Each structure stands twice: as structure tokens, then as C-alpha cells.
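Asks: Predicted model, plus sequence, below.
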Amino acid sequence: MATTPRTPSPAPSSTHSTPSATMKKEADEAQATVAVGLDDAVFGQITADGPNYRGVSGLGAFVLMFKSNIGLGILSLPFVFQTLGLVPGVLVLLVVQTIVCYCARSIGTFKRNHPSTYGLPDAGRVFGARWVHEYLYLFFLVDMVTTVSSAVVSLSAALNGVSAHAACTAVFIAIASVVGFGLGSIRTLEKITALSWLGVVSLLASVITLTVAVGVSGPAAAPVDWHKEVRAFGNPSFAKAMSAVNSVLFSYSATPCYFNIVSEMADPREYEKYLYLSTSLLTVLYLIIGILVYCFCGQYVATPALASAGPLMSKVCFGIAIPALVASLVIYAHMSGKPLFVRILAGSRHLTSNTLTHWATWLGCMAATSAVAYVIASAIPNFGNIISLLGSLISPNDCIIPYTFMWWHDNWRYKSGEERGSTRLRLTLALNVALFFVALFMTVAGTYGAVKDLIDSSSSAGPWSCADNTGSA
């Protein structure tokens, strides 16, 4: 069922002379309605009788962006530094975060220019056509559902670790899926921010504990008389290097969620400020934790890095990290069901009213996406390799490519020849074209590396296995 925006972006005039003025007027009108708080271009009439879909504060947006990125993905970064070497690893991380932040920045401007866009697929309808909308919707949905599946597996592994495998892993996966459905069914992102703050504190405590543990005792896998090897420059194969680069991209891959976050902000004009704050703190944390853990563990760093601390400390770290894992699961479970819910009820009073249709549709969307995520998490033995493959295919398409078209649509597409003569505009166009081809290269090369890893790997576990999955969490 296609989205029917309440306030569709106007078609450009035949002379192509008015889109900028029209978009500015549309953005000003959207800001006026935000101030009143009565009508929204996506959700329609917002009253006290229904959920407040425009209640996310600036700090709330910051913690949602920060937590949607930072998860156990941070624990792959020490291994990235071991693979690439410290110097290339740091450079790759800085380059990737700059590219992703630049692309994510365009979300705020595009949302203000086109208030009726709720998510990345809706942006595709504006700059492309219906098939672009459906293409991006498919990528977004697969991205969100597989991320939920990954979060389910991570939470089940943590439960396995702290309980010393007290129950069948299939049981823990089912428990994690129920938790994701239950808490993810909270209807507004504003209400999820408190859990996000708890998750950030929990994860920071976990990785700091890990860092101290390996700093004091060294890596668990190292022999008694080990000699540390910390390399400034690595010598990986092309496939392993691209796999490492895509691991870094995956650590910043929450960008498509930002559209949903800015759509629920009380004041979308604050988006860029908190985006920069989130990205800056995220990068500083990634560098500190990644470099310290790699320098402490050397060639014996494990992936994920929790395994570097040994069985006892890994159990402690997993226990501390459980709230963080729950928070990640809840955010992505919510993000998986919400766009489907908005798409089905777009233009209907049921979208913002506490009606039976509203609740049935909302819980039905959450149940459907949670069930698919549960099946994926339970049925695929080589799940980590599958996620790596999907990340290579999806992350560049969700985090880089669409935003180059968004810039082109708002800043170049309807400009006259005279307006296109600006040196700055031409350089920015060249930058966006370059980013488009960089993303294509990362997709092809990353997929090659992921497929090679998938072929080379094996798993003794089968679908709905009871085997302990702690080592692959």
C-alpha cells in the first residue's frame, strides 16, 4: 500500500524557476505548524487524545542517534585496527565518519524542504519515482529487520554468558524476541529515549570494564611468555581489508533511522547540532576504545573484543551490557514496525487516534516484523557472515547513495544554467558524484569480501539450535 502524503511536495513548474522558493515556503509553513503542535505533514492532527509523535527533544534526538549507532559493533573495531594496522585503521574510521556525517546532514535540510517525507523511502519518491520509493523501502526494511535479528542474537548470547548456558539458546532467542516486541511496541520515540540513556551508560560501563580488564591482565588467549605485536600498518588481503572497512561503515550505519528521528523531533531545526555532537562523541569513543583494546591485546585481540577478556570478565562485561543490548533491540524493533504502520494508515485519522484500528495495525506491524526477525535469528547458522554480507549490500545503499540524490534534487536539478555556474556548487556536485561511486565500489568490493568469508566459514550449529552461541555473540 503506497504512502499517501498529507502535504505532497509540489511538482516543479515548467520554467524550473520556483522550486527553491516553494520549498522555503513549505518549510516555513511546517515550522509554523510545529510551533502550534496541532497538525503535522506526516502524522496529521496531533491531539491529547492520541500519541504525541512530535515530542522528541534535541537531547532526546542526540541519545537516539548515539545509541542507534553504538552497540556491540564497537567491539569489532580493535580487530579492524589489527587487520588494517593502526594508521590506516584510524584514517579509514575518520574518512568513513566524515562521509556518513556529511550524508546524514542532508536529512535535516531535506526534511524541512519536504515536510511530508517520513523516512528514507519517502525521500526516494521525491527525488525519483515510485520504483525508487519501493526499492529504498525494501532496502530499509531488510536493513532494520536484520539489525533486529542481530540484536536478538547478541542479547541471547549475553543471557547465555551470564547464566553459564542455563537454557537452550533457542529459548534465549525466543525470550529476546518477545522483549523486542514488547518494549519496541512503545508507540513514540520520545518514550524510548529514557531506555536509550540507560543503554548508553550500560555499554560505556561494559567497554570501560573490558578495557581495564585487558589492560591489567592482558588478553585471555595470549600465552604466558607472549610478545605483543602492535602494527602501524597491516598487510591484509583485499577481501579482508574491505571486510574491515565495511565493519567501520556498519558502526555508523544508523543513518537511515535519522529520518524517523527528525520526523518526531519537536523542533527539526535542532537536528544538525545534535547530529554533529553525536557523531563527534561517537568517533572519539570509537578511537579511544578501539586503539586501547588493540594496544593492550595486540595480535591476540578477539572479535568481538569481549572474548579478549577471558571467560569470567567476558561474563561480567556481558552482564553489564544487557541494558545496552535491550536498548538497541528496542530502537530497531520500533524502527522496523513504525514505517510500515505509518505507510498503512497515512492520511487516516487512525494514525494519531487511540482507535481499535490504530492499535490493531500498530501491534500487527510490530508482530510481523518481530516474527520475521525471530525466524532469521533462529534459522540461519552462519548468522554473523550473513549479516556481514547484508551489511555490504545494504549499508552503502542506505547510508551514502540516496543522500547524493537528495542533494542533487534540492540544489542542482532545477537550477538554471546561470545558477549552476557557481564554483562552490560545481565542486559540491563533484563531491556528491564522487561519493556515489565510492559507495558503489564499497558495495561491490565489500560484497566480494563477505561472500568469500561466507564460503570459507562453516558452522556446526543448525536452525533453532540449543548450542551455546556466546563465542559468536
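Replies: Yes, it's here.

Asks: only C-alpha atoms for contact and neighbour calcs from this point on.
Replies: Will do.

Asks: List the contacts of the nearest residue to residue 159 once chain neighbours are set aside.
Replies: Nearest non-adjacent residue to residue 159, counting by CA to CA, 6 or more residues apart in numbering: residue 172, 6.8 Å away. Contact partners of residue 172, counting by CA atoms under 8 Å, 6 or more residues apart in numbering, are 156-157, 159-160.

Asks: Among those residues, which one sits closest to residue 309?
Replies: The closest of the contacts of residue 172 to residue 309 turns out to be residue 157 (CA to CA; 15.8 Å).

Asks: how much space is there between that closest one and residue 175?
Replies: In this view, residue 157 and residue 175 are 12 Å apart by CA to CA, to the nearest Å.

Asks: contacting residues for the most centrally placed residue in the chain?
Replies: Closest residue to the average C-alpha location of the chain: residue 254 at 1.9 Å, with CA atoms, centre = their mean. By CA under 8 Å, 6+ apart, the residues touching residue 254 are 65, 68-69, 399.

Asks: and the comparison structure, right after this:
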Amino acid sequence: MAYLQEKSNDKLDIERDSSRNGSEKPPVVADVFEESPDNDFHYKTLSWQFVALLMIAEIVSNGMLSLPSSLAVVGIVPALILIIFLGVFGLFTAKLLVDFKLNHPNVHNMGDAGYILGGPVVREILGLGTIIFAICGTGSEILSGQQALSVLSNNGLCAMYLVLIFSAAVLVVALPRTLDRLSNLGLVSACFITLAGLLAMIAAGRNPVPGRVISATIQSNFFTAFLAITNPVFSYAGHFMFFILISEMRRPQDAMKAAWCLQGFATVFYCIFAIVIYVYVGNTVASPAFLSLPPVWAKITFGVALGNFLIAGGLYSHTAAKLVFVRFFRGTRHMYKHTVVGWSVWVVLCFLAVAIAFVMAIAVPVFSYLIGISAALFASWYTYGLAGFFWLHDAYHLEGGFPAWRRMKFQTTLAVLTIVAGAFICVAGTYVSIKLISDAYRDGLVGKPFTC
């Protein structure tokens, strides 16, 4: 294992050492995946269209369902401005991530990128953060699946058993070794969540809430307002997967097409869904929004969305397992051949990712709040703040050092502001999440572990 780690480190060391002189461009480094006709596994197979579908399947999932409740807290106008701004901002940071990946083809995940930025300590922090966030994402989808199954069964089975059943299904989805095996499921998943949203809007329109209150703007204190803001902020929290997805593209140069597709679809769909549900339900709209629909429609929408929750959960756990697997076996035959060691480690990693998410979902009463903390700590940086560091690093090392920053003042300012925005979201989001946990314990809203 030490040899595998050394080999992985050496590839990154070549790039880091060669880029210390800001006036010289580093030599071209090897791609993270080595393609050969003799390989049993071919990783670089994804088209940009299927990458976009996988992104939509993963991001436009739970995030969509919480947005109408944000309108109920701050009003239609501020919420829509925020959703659109974050969509544009997310597209900008996606561009910075894509450029960084194209400049450093050996980067497979945020941990690899962290090594280039700040050495082994930063790599371990960002790599571990990616795994934690992916496992929390898996847990979030598992809980959504359990909620959907509970609604469909009229709470006919203990929730803990439903979590176990759904977790087993998620594990099966996560097991394929390459993302092209999941790409068709990405199409299915994107269709499921889109159809579920359309059906929910139809249901809300046909069953408007009598006497509902609709507000253009609502005055709120900082805690309440930022709590509402976190919904749209973290509805775009999928950038942590960009490097992994781009690494398996046939043409990484097309990655921005996928980002445009993702951000364009997500922003438009988010706005339409949030407005329609809020207008017909009013300020009493629940989160997730499907719970505000009549019982029959709630079952229909949850039943359709169940497929998305399943596939998104599998994609999250696949991501956590893939990061560790590539870290162990990069450049070895276990990456590319059917070997007992390779398959054994892969299955164990997938099982551990889902198992940890399952245990946290049933054993940690405040797990839903911990998801918010993980999003605040990591998604704020992966989606926004780190993109600024990526641009500053490459501008310095590839464009001529400090003079490049002075020459490109506008881009430098945007990069710095992006870092500041990530830091603010991280600090404020963590504060809000911790306060929510404190309030939940104070009000007796926290349940017990391993209960139905």
C-alpha cells in the first residue's frame, strides 16, 4: 500500500515541483486514467451530454424540494434574485474548476487539487471533506427514499427497516466500477425528478390552498433569513464531483457544455418550480414541498421521485468509493484489470460508504442537521471559494507570477471575492446549523436513535 501511495504522490510531485517558478509553464503531466485497448476497464468514455445528465441527477434532487419554503421565509423577489444569482455564480465557478482540470489533467478529485494548492495537508483535508460530504449526500438521499417509501406505504413499516431496504438498493446502484455504467441511469434519474416536479406543480395548481398568503418580500432576522438562503445555496452544491466526472470524459474540453446545461436547466427549473408551488400553497409550504400536496398527489410525486433518490444516492456513494479506490490503485493493474484485489476493495469501499450513511441516518438523531453542517463546511468551498484559489494559482504559475495578477485586475478581484463568498457561506452556514441543533434539543424535537 505504501508503494501505491508513493506512486500516486510522485505524479503530483512532478507537477508541483515544475510549477514553482512562476515564469515557466510546467510540463504536460499524465492523465489520471491511462487508456489502452488491453484494459478491461475503460474510464474515459463519457460524453458531455451524459455528464450533464449525471450532474442533474445528483444536484436537482433534494435541493429542488426545499426551495419553495425559502420563498415562504424571505418572499418571492429576494428568493428568485438569489436563485438566479447563485446559478450564474455557480456557472462562473464551474468555469474556473474546468480550466484548472484542463491545466492539470492528473487531478482526479478535490484532494489532488488541494495537493497542488498547498501540499499534503491540504490534500488530506479536501480529500477527506469530499468523502464526508459524499457520504452525507448518500445519507440525505437515503432519508429522502425512506420518506418517500413511508408516504407510499402510509407508514406501514418501521422507518428504520425502510432505511435498510433503500440502503441495500443504493449499494447495488453504486457498484459499477466506471461512470459510463451509470450514465444511462443518469438519464432515467433526470427524467424522474423533472417529471416529479412537473406533477407537483400540476397538483398544486389543481388543489390551491384556500386563504393562502403570498408575499413579494418578507422581513426576517439574520438567522431566519440565512436559514432560508442555505436552501438555494446548497441546491447548487455539486461542484465537488466535477473533477471526478470530467476525469472520465472522452473529451474533457467539452466539460463546460455540461456545466452550461446543468446550471441553465437547474436555474430555470428551480425558479419555475419554487414560484408555482409557493403561489398555490402560500407561506405554509412544507419542506420537502411534496408534503404540501394532497395525499394522493404526494404519493404520486414521491413515487416518481423515488427513482431519482435511489440513483443520486448511488452516485454519491460511488463518488466516495472512487476517490479512495483511485488513491490506492492509481497507475496499477487493479485499476484496469479484473483482479480479485481490485474487485474486493471496490465492493468493500462501496459497502462502507453506504453502510456509514445508513448507520448515521438511523443512529444520529440530528443527522439531518449534520448534513447542513457538512454542506456549510465543504460545499461552500467546493462550489464557490476554492474556485478563486484555483484561478489565482494558475494565473500565478502559468501566466507570470504577481505581474499576472496585477495585469488581470478584474479577474483577480473576482477570484478574491469568490474566496470571500465561500468563507462567508462557510462561517454563517455552520453557525446557523449549530444553532438549529441547539434549538432542536431545547425544544425537544430530537428523537432517539434506532427507533421507528
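Replies: Looks like it arrived, so ask away. Computed from a predicted model, the values in this text were never measured in an experiment.

Asks: ok, and the contacts of residue 172 of the first structure in the second structure?
Replies: Retained contacts for the contacts of residue 172 of the first structure in the second structure, judged by both residues aligned by TM-score structural alignment, their matches' CA atoms under 8 Å, are 156, 159-160.

Asks: Now tabulate those in a markdown table and tack on secondary structure and distance to residue 388 of the first structure.
Replies: Below are those laid out as a markdown table (DSSP: H, G, I helix; E, B strand; the rest coil; distance: CA to CA, whole Å):
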| residue | secondary structure | distance to residue 388 of the first structure |
| --- | --- | --- |
| 156 | helix | 19 |
| 159 | helix | 23 |
| 160 | helix | 23 |
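
Asks: hang on, the earlier thing: give the ChimeraX command for selecting the buried subset of the contacts of residue 172 of the first structure.
Replies: Restricted to buried positions by 16 or more other CA atoms under 10 Å, the ChimeraX selection for the contacts of residue 172 of the first structure reads:
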select :156,157,159,160
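
Asks: Need the counterpart of residue 437 of the second structure in the first structure.
Replies: Aligned counterpart of residue 437 of the second structure in the first structure: residue 454 (TM-score structural alignment).

Asks: Pull out the buried residues from the helix or strand harbouring that match.
Replies: Element membership for residue 454 of the first structure, per DSSP states H and E: helix 423-456. Applying a neighbour-count criterion of 16+ other CA under 10 Å, one finds 428-429, 432, 435-436, 439-440, 442-443, 445-454 buried in helix 423-456 of the first structure.

Asks: repeat for stretch 282-302 of the second structure
Replies: 282-293, 297-302.

Asks: Where in the first structure does that stretch fall?
Replies: Counting by TM-score structural alignment, stretch 282-302 of the second structure falls onto residues 298-318 of the first structure.

Asks: got the end-to-end distance for that stretch?
Replies: First residue to last in stretch 298-318 of the first structure (CA to CA) measures 22 Å.

Asks: what's the answer for stretch 208-216 of the second structure, then?
Replies: 18 Å.

Asks: before we move on, what about stretch 24-44 of the second structure?
Replies: 30 Å.

Asks: contacting residues around that stretch?
Replies: 11, 14-15, 18-19, 104-108, 177-180, 247-250, 330-331, 335-338, 397-400.
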